[in-house]
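In: output the structure for:
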Amino acid sequence: MKNIINFSIIAHINHGKSTLADRIIEITKELKINSLKNQSLDTMELERERGITIKSQCATLKYKINEKEYILNLIDTPGHTDFGYEVSRALAACECAILLIDVNQGIEAQTISNYKKAINEKISIIIALNKIDIAKVDIKKQKQNIINLLKIEEDDIIEISAKTGTGVKKLIEKLITYAYSTKENNEEKLQALIIDSWFNNYSGITCLIKIKNGKIKKDEKIITLSNLASYKITELGIFTPEKENKNELIAGEIGFVNINCKNPNNIIIGDTITSAINPSEIKLKKINKIHSRVYASIYPTESEDLENLKTSLSKLALNDSSLEYEIQKSSIFGIGFKCGFLGLLHLEIIQERLEREYELKIIITPPNVTYKITLKNNSEKYINNPSDMPDNNFIKDIYEPIALTTIITPLQYTKKVLELCKENRCEKINTTYLTDTVSIECELPLSEIIFIFFSKLQTLTNGFSSMDYTEIIYKKSDLVKINILLNDKKIDILEFITHKTTSLTVGKNLIEKLSKTIPKHLFDIKIQAAIDKKIIARTTIKGLKKNVIAKCYGGDISRKKKLIEKQKLGKKRMKKFGNIEIPQNAFFAMLDISKK
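Out: The predicted structure follows:
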């Protein structure tokens, strides 16, 4: 049995995970420090542009201590809360995690969240205090903060600089001695966990797997235990981080297998692979599927692209199992797809991938959350599209999703942040004071988070605050649906749900924003906001003017009157039957509706 250690690097966003991954690769390959291109494991163009990790990536490395060789399977993970599911999947395949903390920023919201995930997986954790080469704070003081908050020993913390390589070798050696020993067995029946998967037009589906027990060989027939579907292994190997083909993978290893399957719906992340000839009937511990928090509809701008959009979404969902989609019909845009996302950044990334990788022109509607409705017959209904909300006569109670939220902010901003929390209907606010920062835990409506709460928080604290939210619970709330009418026609994709106390202000502000984003037409456009049948706000976009009598040089005045009347009748017909163009930025305007 080889000495195999599987580990992940976890941290808050921008604490240096990808840079540390680069240094570990350089040291294990005995390369010159900083010889690799930056973010060597970030293979997606969007990752490099944004400077963030979106997808977890794996690299198999070798390292010798005292003439004994170890195989290190490194999994770099995202730091943004929207991609927390990637962290959970990575940790499910590991025996150890390096929790990286920027010495200047200290513990932030996602630091705590990732630490709890590692604790739940019952794996060993090493704390690496990063960026000591540019430390602007007292390092000893920062270490004490970490010890107090995470309840750990000082020996669990290693000071490093991922940029210069200082302390990274010591970190690798501590990892080897600190990690729990693997308990995999080559002689057992094959059991492999699907960690990730992706699609290639030529070779079909490739799965990233961890071999828990047994071996897997090229040309072997395997089955997936969720659906008992059978496949043949056409190619397998590891990433170093370059792709390297092998003839077999053994227990403890993380590698890839190509199964020559062209149907993305057949593969499930967290499924167990076993041998078709000598199968194991025991499924490995399942990776819990995370449910979408935010929903929006995606429509192709050209109806002939509908099938291309469906195929593209299925391929993205194969590589991103947190993406959900189902067919939906709109009275304005026709047939499209209602999609579920983990947050606004996740939505934005999917939009950019559809436009770049699949060259699709799409329209995305404003995001919504899932509400629970109790009807008067005591039945329950969950809706994530305001147009699905029943008539008020049938509704008994409405419940909205509440996120258990953690905010970490410098002490000097505490009062302002607490005021912002109260403005956005926060409840059960608990504060924990650290040396230079304060941790605020509260219950915050998810609808407030997905709109502009975080951007307001960053503006208020000059970018020095961080926020994370985890479990979602439902609480009874006084909510109403606002309908938007254009020339007296209800527009289903512009409907939204808001709290009754702010509905009047929100309705007025939205009408004002729509009047600035919808372009002028040849006819007047009346915009109204209504709750039930009551109009709460209205405005009019005046139509473009055309001088129909410009060519009448003199002549009888009655001829000019006839032309003007004819123009009025034409505009009246256009107003009744004409199509109103609703641009994408009209939907974006709905994301920034101030309540004041």
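In: please make it C-alpha for all contacts and neighbour counts, starting now.
Out: OK.
In: name the single longest helix found in this structure.
Out: helix 557-577 (DSSP state H).
In: buried ones in that one?
Out: Neighbour counts over helix 557-577 (16 or more other C-alpha atoms under 10 Å) mark 560, 571, 574, 575 as buried.
In: for the third one, list the residues it contacts.
Out: When contacts are counted by C-alpha atoms under 8 Å, 6 or more residues apart in numbering, residue 574 is found next to 522, 523.
In: swap in the last one?
Out: By C-alpha under 8 Å, 6+ apart, the contact set of residue 575 is 487, 523, 524, 525.
In: follow-up on the earlier one: give me the contacts around the next helix-or-strand element following the longest helix of the chain.
Out: As assigned by DSSP states H and E, the chain's next helix or strand after helix 557-577 is helix 584-589. When contacts are defined by C-alpha under 8 Å, 6+ apart, helix 584-589 is touched by residues 363, 364, 365, 366, 494, 510, 513, 514, 517, 518.
In: another sequence for comparison is provided below:
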Amino acid sequence: MNIRNFSIIAHVDHGKSTLADRFLEITGTVAKDKMHPQLLDSLALEQERGITIKLAPVRLNYILHSTLYILNLIDTPGHVDFSYEVSRALAAVEGAILLVDATQGIQAQTLAHGLAALEQNLTLIPVINKVDLPNADVELAKKQFIETFGFSENEIILASGKTGIGVDEILKAIIEKIPAPKQDQDMEKPLKALIFDSFYDAFKGVVAQVRVGEGKTPPINSKLYFLQTKAEGHVLETGYFAPQLTQNEGLQSGEIGYIATGVKVPDLVKVGDTISTSLATEPLPGYREVKPMVFVGLYPIDNDEYFELKEALAKFKLTDPAFSFIPEHSDALGAGFRCGFLGLLHAEVVQERLLGEFNVDLLATAPSVEYLLGGVPITSPAQLQGEHIKDLKEPWVNLKIFVPQTYIGPVMELVQDKRGKFLDMQHFGIAVEMSYEMPLSEMVTNFYDSLKSVSSGFASLDWEFLDFREVDAVRVDILVGGEKVDALSTIVFKPKAEGFGRRMVEKLKEVLPRQNFAIAVQAAIGGTIIARETISPFRKDVLMHGSKVVGGGDY
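Out: So this is what the prediction gives:
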């Protein structure tokens, strides 16, 4: 079989999904009357926001020089929080289209994902997209490709996903440049299939999306083993994506498709695990366990919905391996869950999907990061006791910011204010890539919005976890009417604690409703009050006529 497995990698909003739409149209995979924009973005939230959250694989049939080729495409998300999806896509393919927007040039994630692909020895096809736009700067984008990745000018394909310019040339390059998968001729070997995604079906159980490395899928109802979790399942159905699920007679070495496993417990099927027909088989080199970096408390608005929320989170975890949750209790909000996410957009997307797909109304606490106290992970400020915290360590990240040279000063000022340590600066034409080390806690509080603001929207960033380092931090508690509200407690870098406390009480004074009596809103570290505001009571406005009261009201 003439198979090519490839992926599209690029920065957010550089036209990946639109290019994938043209592939579906040109190869006849989807009839013209059934086409709609961003077809592979199956979540309503993706279409609404115009970003790809869940990667959607699809099989394309394309004829070149009278030979039929099967092209397996994995469209990937480009936002920094969803890089784990990209890493999964890269492990399942032999090549990738490296897409750059002609109006923006190379951005932070073009660089990060492109280098990650090269590390995995993937064949890259450079494509400059959106060349039809009036403000396209094709020459600059070409120059960046040549200087950054070492491509020659004749390798670079000019295209437009919207109009279809250059799309046939891209399909031809995929067939000619990307190597076919190594297909093991010995089909008697035990099956080895790498899980790069999964979803839950009420009838078929967990449906694993796989890349077959060795052997072939056994007959229907045969036993399957998951080599990492040692769980067992059965083959209920196999097939491929067109882009809807299309059943077939089985998958073999080199192919991408799905296996319905019949497993009803979502946690037993982990992304990166290997499915096999024998427990004695060596697992395929997989992925590391995805580690949540940002934690938010999620509570049902109605406490009677606690168990519905628990069930929704368990089902949701299957479709999103980077999401984690454990039960927690708050005096102010009742029973809820401490949930772990990859970043703030990830947290926001999960909350919106829980509301849209599972109809669960939620209250969310302020985001925090994982600290280490004496080697023990701390994910909630409530777990810290006492005023002086010793041996506390916070997570640091390696931060890369891609920005036009004119904004270097404001960006440096912003990162230094967030305790960032400057490492290096590399020039790429009129843009620079600035490398920093920075505490993750500073990044989860309004950093992305501030960065966009000081760079007029031009800056893009990429980051990865570095290590844990000692920090002089305190827990700032918020008291309303003398009562501590545990859901508002926050761990703060000590020199910034007073300013943080003052901003919190000022904000609460604005948003909390007035009562018939005065309410004190205080920020405290241990027993010391560091900031206070008073919400003034309603006052009686009384109208007197001589000695008689003739009217009045609250204001």
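In: work out the TM-score between the chains.
Out: Once superposed, the chains reach a TM-score of 0.93 (TM-score structural alignment, normalised by the length of structure 2), with 544 aligned residues with a C-alpha RMSD of 2.3 Å.
In: related to what we said a few turns ago, now the buried members of the contacts of helix 584-589 of structure 1.
Out: By 16+ other C-alpha under 10 Å, the contacts of helix 584-589 of structure 1 give 363, 364, 365, 366, 494, 510, 513, 514, 517, 518 as buried.
In: biggest strand in structure 1 by residues?
Out: strand 395-410 (DSSP state E).
In: what helices or strands is that strand leaning on?
Out: helix 109-120, strand 371-375, strand 437-445, helix 446-448, strand 466-476 (3 or more C-alpha pairs under 8 Å, 6 or more residues apart in numbering; DSSP states H and E).
In: mind checking those for the one nearest to residue 191 of structure 1?
Out: helix 109-120 (22.3 Å; C-alpha to C-alpha).
In: what is the mean deviation of the following helix or strand past that closest one from its aligned residues in structure 2?
Out: Next helix or strand after helix 109-120 of structure 1 toward the C-terminus (DSSP H and E): strand 124-130. Following superposition, strand 124-130 of structure 1 is found to deviate from structure 2 by 1.2 Å on average (mean C-alpha distance after the TM-score superposition for structure 1).
In: so what's the gap between strand 124-130 of structure 1 and the chain middle?
Out: Mean-position distance between strand 124-130 of structure 1 and its chain equals 25 Å (C-alpha atoms, centre = their mean, to the nearest Å).
In: next helix or strand past that strand?
Out: helix 139-150.
In: mind giving me the packing neighbours of whichever helix or strand comes after that following helix?
Out: Counting by DSSP H and E, the next helix or strand C-terminal to helix 139-150 of structure 1 is strand 157-159. Helices and strands touching strand 157-159 of structure 1, by 3+ C-alpha pairs under 8 Å, 6+ apart, are strand 124-130.
In: and the strand it packs on with helix 109-120, angle?
Out: Strand 124-130 of structure 1 runs at 160 degrees relative to helix 109-120, counting by axes from the mean of the first three to the mean of the last three C-alpha atoms, to 10 degrees.
In: what about the aligned partner of residue 470 of structure 2 in structure 1, how many neighbours?
Out: Under the alignment (TM-score structural alignment), residue 470 of structure 2 pairs with residue 476 of structure 1. By the measure other C-alpha atoms under 10 Å, the count of residues near residue 476 of structure 1 is 15.
In: in helices, which of the buried ones among the contacts of helix 584-589 of structure 1 appear?
Out: 510, 513, 514, 517.
In: can I get those residues in a markdown table with distance to residue 347 of structure 1?
Out: Formatted as a markdown table, these follow (distance: C-alpha to C-alpha, whole Å):
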| residue | distance to residue 347 of structure 1 |
| --- | --- |
| 510 | 22 |
| 513 | 22 |
| 514 | 22 |
| 517 | 22 |
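In: circling back to that earlier point, helix or strand next in line after the longest strand of structure 1, which one?
Out: That would be, after strand 395-410 of structure 1 and using DSSP H and E, helix 414-423.
In: what range in structure 2 does that next one sit on?
Out: Counting by TM-score structural alignment, helix 414-423 of structure 1 corresponds to 408-417 in structure 2.
In: that stretch vs structure 1, average offset?
Out: Using mean C-alpha distance after the TM-score superposition for structure 1, the mean distance for stretch 408-417 of structure 2 is 1.7 Å.
In: hang on, the earlier thing: which of the contacts of residue 575 of structure 1 sit farthest apart?
Out: So, the contacts of residue 575 of structure 1 by C-alpha to C-alpha: farthest apart are 487 and 523, at 10.2 Å.
In: tell me which of these two has more neighbours.
Out: Neighbour tally, residue 487 of structure 1 and residue 523, criterion other C-alpha under 10 Å: the higher count belongs to residue 523, 21 against 16.
In: where's the more buried one relative to residue 75 of structure 1, distance?
Out: 58 Å (C-alpha to C-alpha, to the nearest Å).
In: swap in residue 389 of structure 1?
Out: Residue 389 of structure 1 is 43 Å from residue 75 of structure 1, by C-alpha to C-alpha.
In: out of these two, which sits in the busier spot?
Out: Taking neighbours as other C-alpha under 10 Å, residue 389 of structure 1 and residue 75 compare with residue 75 leading, 24 against 20.
In: would you say that one is within a strand?
Out: Yes. With DSSP: H, G, I helix; E, B strand; the rest coil as the criterion, residue 75 of structure 1 is assigned to a strand.
In: so which residues of the stretch 151-300 of structure 1 form strands?
Out: 157-159, 191-200, 204-213, 215-217, 221-224, 229-232, 235-239, 243-245, 248-250, 254-258, 272-275, 294-300 (DSSP state E, counting those that start in this stretch).
In: possible to save these as a markdown table with distance to residue 336 of structure 1 and mean neighbour count?
Out: A markdown table is the format used below for those (distance: least, C-alpha to C-alpha, whole Å; neighbours: other C-alpha atoms under 10 Å):
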| stretch | distance to residue 336 of structure 1 | mean neighbour count |
| --- | --- | --- |
| strand 157-159 | 51 | 20 |
| strand 191-200 | 23 | 23 |
| strand 204-213 | 26 | 24 |
| strand 215-217 | 41 | 23 |
| strand 221-224 | 31 | 21 |
| strand 229-232 | 30 | 16 |
| strand 235-239 | 36 | 21 |
| strand 243-245 | 37 | 14 |
| strand 248-250 | 42 | 21 |
| strand 254-258 | 32 | 26 |
| strand 272-275 | 33 | 26 |
| strand 294-300 | 4 | 22 |
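In: with that, I have no additional questions.
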